[in-house]
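Pasted the sequence and its predicted model underneath.
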Amino acid sequence: MLAYTMRRLLLLVPVLIGMTIVTFSIIHLIPGNPAQTILGEQASPQAIADLEERLGLNEPYWVQYGLYMKDLATGDLGTSLRTNKPIMDEIWPYLAATIELTVFAMIFAIIIGVNAGIVSAWKQNSWFDYLSMLIALVGVSMPIFWLALMEQWIFAQELGWLPAFGRDNPRDPIISTTNLYVLDTIMSGQFDKTWESIKHLILPGIALGTIPMAIIARMTRSSMLEVLRSDYIRTVNAKGSGQGVVIYKHALKNAAIPVLTVVGLQTGNLLGGAILTETIFSWPGIGRYIFEAINYRDYPVIQSGILIVATIFVMINLFVDLLYSYIDPRIKY
C-alpha cells in the first residue's frame, strides 16, 4: 500500500507543475498589454509601466514563471490588486465557506443517491425503481438556478422554515476561528448556533447537491445491477444470508468503485462550479470571490483561485485512487 501511495504521489508532481504553468499563463493570454487591460484604456503610460514593474511583466516569460514558483514555494500567492491585501490571508474565508457548502451538498447527494440506487437495483422494474430513476432524470436536467429560486420561494418566503440568504444570522453573528461555522460552533459548544448554521446550509446544499445526487443514484443502480447478477452473490443468497448482508456487505463493496469515481469528480466540480448557487443564496464562497475578481480584472486573485481549486480537485482524485486500492487490493498491483 505504501509503495502504491508513493507512486501516486510521484505521478502527482507533473500534474501540479502543469497546473501552475496553465494558471500562470492566464495573464499572458490576454490580448494586448495585460497591464493596460487591468488598468483600462484611459490609464497613463506611467501607471502602466508601474503595474508592469509591480507584476514583473517587464521580465521574460520564464523569469516571471521562476519568480512565480519561488513565491508559491514560500506560500505567497501574491497581492490582490483590488484590496491590496495578501491573497493567502484573504482567500481562506471564501474557500472555507465553499468547502462547508460542498461537504454538506455531497453528504446529502451520497446518502440519498446511493440508497436510492441500491433500492432501485434490488427492486428492479418496481414502482420505486421507475419513480427514483424518473426523479434522477429530472434532477440531472433541472437548472440549478431555477431549483434554488423555487426553494427560496417555497421554504423561505411562503413557509418561513429556512433562511434564504447568507451563512448565519446577521443579528447574532458567529465568531469563527477556522471560518468553518459548523465545526467551530460544535467545538465551542454553541449548539444553537450550530443548528443556525445548518439551517443556512440546507437550501443551498440541496440545490447544489441535486445533480450529483441524481448522477450517483443512476451510477449506483447500474453498478449494483451488474454485481447482483454475479455468481458469488447467488452463492451468498444460497447460504441463506439476509438481504441486508448481501447488499451492504458483499454487493455494495464491489459496486463502489464506479460510484467513488463519480463522487470524486462531482466533489471537485462543486468546489469550482458553485457560483450560481453562491450568487443566488448570497453565499460568500470561492466561486463568487473569483467572479468578482474577474469583474475587477484582479488577475493575481484569478490565478490563485483557479490554482487552489484545481489543486483541491487533484487531491480529491488522489484520495479516491487510494480508496480504490483499499476496496479492491488488486488495483495496487
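Cool, the structure landed. Numbering: from 1, shown residues only.

all contacts plus neighbour counts: C-alpha atoms, from now on.
Noted.

Please tell me how far P284 sits from I99.
Using CA to CA, to the nearest Å, P284 is found at 11 Å from I99.

what does V259 give?
Going from V259 to I99 by CA to CA gives 21 Å.

The two: who's more crowded?
Using other CA atoms under 10 Å, the more surrounded residue of V259 and I99 is V259, with 23 against 18.

wait, is the more buried one part of a helix?
Yes: with DSSP: H, G, I helix; E, B strand; the rest coil as the criterion, V259 is part of a helix.

Enumerate every residue touching it.
V259 makes contacts with 216, 219-220, 223, as judged by CA atoms under 8 Å, 6 or more residues apart in numbering.

for comparison:
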Amino acid sequence: MAKSNPAQQTTVFLLRKALSSVITLIGLSAFVFLMVKLIPGDEARVAAGENASPEQVAAVSKALGLDQPFLVQLMTFFGRLLRGDLGTSITTHVSVTQGIGQVLPQTIELVLLAVIIVVTCVTPLATLSALRRDGAADFTIKTLVIICAGLPTFWLALLLQYLLGTKLQLVPISGRLSRGFDVPTRTGSVIVDSLLAGNPMAAWDGVQHLILPAIVLALPFAAQLYRIMRAELIQVLAREHLTVARAKGIPQRQLVWRHVLPNAIGPSMTLVGIQFGAMVGAAVLVESVFGLVGVGSYLTNAVAQKDTFAVLGGVLVIGVLVVVCNYIVDVLQLIRDPRLRAGQLG
C-alpha cells in the first residue's frame, strides 16, 4: 500500500484536530447549559419582571421554551447554534451575538496588551536567569516572580490604582477614554476605532487607560511563563553543540538569539496560546475593578440574572477563543519544528 504524501498527512492531522475541537466545544456547551439550569432562580420570572403575575410568567416561560424538558431545551439550543444563533438575552431582550459582539473587542484589546507585556518582560528575565543560573541575578528574579505570583489580583489592582494613578498620576485608573475624546464606534475596540478615525491621540489615551488593568492581568500569567521558559532555556544551554559553539568563541549574544531562544521557544508558544484564552476568562475581576465593559462584566451580569443564553454565549465565545488559540499554536509548532512534524505525522 502506497504511503500518503506529507501534504495529505498534514491535512488529515489538521482535520482531526479541528474535529476534536468541535467535540470539545459541544461538550462544553452541554456542561454549561446543565450548570446554568442548576443555578437557583426562575428564568421566566427574570424575563417577565419582578411584578409579573403568575399567568404572565407562565406565558413568558412558554414563549421562551422554558417549560420544555431539559433535553428538548438542549437540542433546541444546539439547533439554533448550528444556524449561528446564540439566542436572545432574557434580561436585555437583545441578541446574545450582538451583545457579545459589542463587548468582545474591548476584552480582546486588553488581553492582547497583557500578552505583549508578558512576552516582552518574561523573555529577557528568563534568559538572564538561565544564563546566571543559581547566581544573585537568578535568585533575585525568582524571588520577584514568586512575590508577583502570590499577590491577590484585587489587592494588586487597588494598590496600583493608588500608587500609579492617584499618587503619581502616571496613568488613568478607570474607564476607556478621557473626557474630550469622541470616537465613532466601528469595531468596538477603542484603539482601533481611534486609529480608523485618524485620531492617534485618542488611541494613545486608550492605551494609557489599559496599562494598569493589563499589568494586573499579566502578572500571574507572567510567573507561569517565566518558570516554563527558564527551565527550557537551562535545558537548551546544557546541550553539547552549544558547548562546542562556546569553545569556538561565538559571542554569547549570538548564541542566545540564533540558537538558544529558537530551540527553547516551543513550550512557551504553547503556554502563551493557552494563556490567551485563560486571560479572557480571568478578565472578569480586572474589568470590574477598572470599570471596563467586556466579556467578563457581560458574563457576571448574565450569571447574576440567570440569563441562560447570555451565559452560554459568553462561555462558548471564551471556549472558541481557547480552542482557536490552541489550534493556531499547534499549526505554528508543526511549521516551526520538523521533529514535531515527524512525530505527529508519523
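Nice, I can see it. All figures in this text were calculated on a predicted structure; none of them were measured in a lab.

so what number do they get for TM-score?
TM-score of the superposed chains, computed with TM-score structural alignment, normalised by the length of the first structure, equals 0.92; 333 aligned residues with a CA RMSD of 2.1 Å.

re the thing from before, show me the subset of the contacts of V259 of the first structure that the second structure keeps too.
Using both residues aligned by TM-score structural alignment, their matches' CA atoms under 8 Å, the second structure keeps these contacts from the contacts of V259 of the first structure: 216, 219-220.

Next, format these as CSV and append neighbour count and distance to W127 of the first structure.
Below are these laid out as CSV (neighbours: other CA atoms under 10 Å; distance: CA to CA, whole Å):
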residue, neighbour count, distance to W127 of the first structure
I216, 29, 19
M219, 23, 19
T220, 28, 18
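
now, which of the residues you listed sits nearest I144 of the first structure?
Checking these against I144 of the first structure by CA to CA gives I216 as the nearest, at 16.8 Å.

Identify the residue nearest the closest one in space, chain neighbours excluded?
Excluding its sequence neighbours, the residue lying closest to I216 of the first structure (CA to CA, 6 or more residues apart in numbering) is G113, at 5.2 Å.

now for that neighbour: what does it line up with in the second structure?
In the second structure, G113 of the first structure lines up with V122, judged by TM-score structural alignment.

contacting residues around its match?
Counting by CA under 8 Å, 6+ apart, V122 of the second structure has contacts 222, 225-226.

any idea how far V114 of the first structure is from S141 of the first structure?
19 Å.

With neighbour numbers in mind, choose between these two.
Ranked by neighbour count (other CA under 10 Å), S141 of the first structure and V114 place V114 first, with 23 against 12.

will you turn the contacts of V122 of the second structure into a markdown table that also has secondary structure and distance to V96 of the second structure?
A markdown table is the format used below for the contacts of V122 of the second structure (DSSP: H, G, I helix; E, B strand; the rest coil; distance: CA to CA, whole Å):
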| residue | secondary structure | distance to V96 of the second structure |
| --- | --- | --- |
| A222 | helix | 33 |
| L225 | helix | 34 |
| Y226 | helix | 37 |
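
Tell me how many other residues crowd the counterpart of I21 of the first structure in the second structure.
Under the alignment by TM-score structural alignment, I21 of the first structure pairs with A30 in the second structure. As a burial measure, A30 of the second structure scores 16 neighbours (other CA under 10 Å).

cool, D89 of the first structure as well?
For D89 of the first structure, the count of nearby residues is 11 (other CA under 10 Å).

Point me to the helix or strand that includes the residue sitting nearest the centre point of the first structure.
Residue closest to the mean C-alpha point of the first structure, counted by CA atoms, centre = their mean, is L271 at 2.3 Å. Using DSSP states H and E, L271 of the first structure maps to helix 252-272.

Report the buried residues of that helix.
The neighbour-count check on helix 252-272 of the first structure (16 or more other CA atoms under 10 Å) flags 252, 254-257, 259-272 as buried.

Over to stretch 201-208 of the second structure?
By neighbour count with 16+ other CA under 10 Å, stretch 201-208 of the second structure contains the buried residues 202-208.

Closest to Y298 of the second structure out of these?
Set against Y298 of the second structure, the nearest of those by CA to CA is G206 (20.5 Å).

Matching that closest one against the first structure, which residue comes up?
Using TM-score structural alignment, G206 of the second structure pairs with S197 in the first structure.

Wait, that match touches D168, no?
Yes: S197 of the first structure is in contact with D168 according to CA atoms under 8 Å; the separation is 5.7 Å.
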